[in-house]
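[1] give me coordinates for this.
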Amino acid sequence: MAIKNKQLVVMHYELKVNGAQIETNFDGSPIEFSYGTGEIIPGLEEAIQDMNEGETKEVKIPAEKAYGKHDPSLTETLPISDFEGIDLEIGLVLEADDDNGDLIKATVTEVTKDEVTVDYNHPFADCDLDFKVFIKRIV
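    You can find the predicted model right below:
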């Protein structure tokens, strides 16, 4: 029986970007999510909609249905004095709470003697994602 909205899906997956494995849970615990509620990226949810318990599938999720295109407006250059006590380097992911108390992440993309440029785009923005999924259980 294929997955339906609001059903609990128990799934193993492997994620590759540009042929490199980024993460997998095939050797560990599966993820659990309520299908159709936006808990996973839209393209993956769409790709598994007709799958059944016990089924394995490989799918390519285009960037537009994953983490979107890179948005240049989501970068910001700040004075280096805002980062006092932090060992800054390109690629460092910084975490902070926004005004609502929600966690935000930014990646350092440039460091000069006076300024730091950070990028708030998801690290996989502009990336097509290759998934191998196994539907372990549908409840």
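
[2] drop to CA atoms for contacts and neighbour counts, all remaining ones
    Will do.

[3] which residues touch the closest residue to L44 other than its chain neighbours?
    The shortest distance from L44 to any non-neighbouring residue, by Cα to Cα, 6 or more residues apart in numbering, is to I61 (6.6 Å). Shown here is I61, whose contacts under the criterion Cα atoms under 8 Å, 6 or more residues apart in numbering are G43, L44, D128, L129, D130, F131.

[4] the second one: neighbour count?
    Taking other Cα atoms under 10 Å as the neighbour definition, L44 ends up with a count of 19.

[5] that one belongs to a helix, doesn't it?
    Yes. Inclusion of L44 in a helix is indicated when DSSP: H, G, I helix; E, B strand; the rest coil is applied.

[6] second input sequence below; structure requested for side-by-side comparison:
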Amino acid sequence: MTIQNDKVALIEYTLTNAEGETLDASSGNPLAYLHGHGNLIPGLEAELLGKKVGDKFTTIVPAALAYGERVDELVQTVSTQMFQGVDNLEVGMRFEAQSEQGMHSVEITAIEGDQVTVDGNHALAGMALTFEVEVVGLRDASDEEISHGHAHGAGGHHH
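    Just a heads-up that it's a prediction; the model follows:
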């Protein structure tokens, strides 16, 4: 059996940046995902297609196939008045913001006086990401998993 659409794969992985710093790892808790349903970044999902249990590989996923390129327009400076009801604003805080494109997450990146800089880019946007991956499990997805669009159970989504 190989990884293909509507299969649940379990992977062990380590994610590093260009400097070799570990950004995330499964650390003995395999990630279960439903292939072909957009549960992974596109570049990693494409690399997993056709792999089987026991396969190990390293791949570098370019920013465009990971979390996208940084978009300068998603960095804005706004007044602290935009954060009514929040007593202590701090760099690193995340908020949900309403825009013309709907709700999206922003992070405070700077505070100067009554001006707050927020960034709506994903924290890993603009970065090429290196994944070391081992496929440790593979099975057919259940009808329920396919209809929900994600894996259930250990390493997957729990309802």
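
[7] thinking again about what came up before, turn the contacts of I61 of the first structure into CSV, columns for distance to T77 of the first structure.
    Supplementary listing: those in CSV, determined by distance: Cα to Cα, whole Å:
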residue, distance to T77 of the first structure
G43, 32
L44, 33
D128, 28
L129, 29
D130, 33
F131, 34
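
[8] ok, of the residues you listed, which one's closest to A66 of the first structure?
    G43 (5.9 Å; Cα to Cα).

[9] that closest one touches A66, doesn't it?
    Yes. Under the criterion of Cα atoms under 8 Å, G43 of the first structure lies in contact with A66, with a separation of 5.9 Å.

[10] what's the helix or strand hosting H104 of the second structure packed up against?
    Secondary structure assignment for H104 of the second structure, by DSSP states H and E: strand 102-112. On a contact count with 3 or more Cα pairs under 8 Å, 6 or more residues apart in numbering; DSSP states H and E, strand 102-112 of the second structure meets strand 94-99, strand 115-119.

[11] now the shortest one and strand 94-99, what's the angle there?
    Meaning strand 115-119 of the second structure. Orientation of strand 115-119 of the second structure against strand 94-99 (axes from the mean of the first three to the mean of the last three Cα atoms, to 10 degrees) gives an angle of 90 degrees.

[12] check which element follows strand 115-119 of the second structure along the chain.
    strand 129-140.

[13] give me the buried positions along that next one.
    Neighbour-count burial for strand 129-140 of the second structure, counted by 16 or more other Cα atoms under 10 Å, picks out L129, T130, F131, E132, V133, E134, V135, V136, G137, L138, D140.

[14] which ones are touching the residue nearest to the fifth one when sequence neighbours are not counted?
    Pointing back at V133 of the second structure there. The shortest distance from V133 of the second structure to any non-neighbouring residue, by Cα to Cα, 6+ apart, is to Y13 (4.5 Å). Contact partners of Y13 of the second structure, counting by Cα under 8 Å, 6+ apart, are A25, S26, S27, P30, F131, E132, V133, E134.

[15] does Y13 of the second structure belong to a helix, a strand or coil?
    Local secondary structure at Y13 of the second structure is given as strand here, using three-state DSSP.

[16] that one -> the first structure?
    The criterion is TM-score structural alignment: under it, Y13 of the second structure has Y13 as its aligned partner in the first structure.

[17] so L10 of the second structure is in which element?
    Under the criterion DSSP H and E, the helix or strand holding L10 of the second structure is strand 7-16.

[18] which secondary structure elements does the next helix or strand after that strand sit against?
    Reading on from strand 7-16 of the second structure to the C-terminus, the next helix or strand found by DSSP H and E is strand 22-25. Contact analysis of strand 22-25 of the second structure by 3+ Cα pairs under 8 Å, 6+ apart lists strand 7-16 as its packing neighbours.
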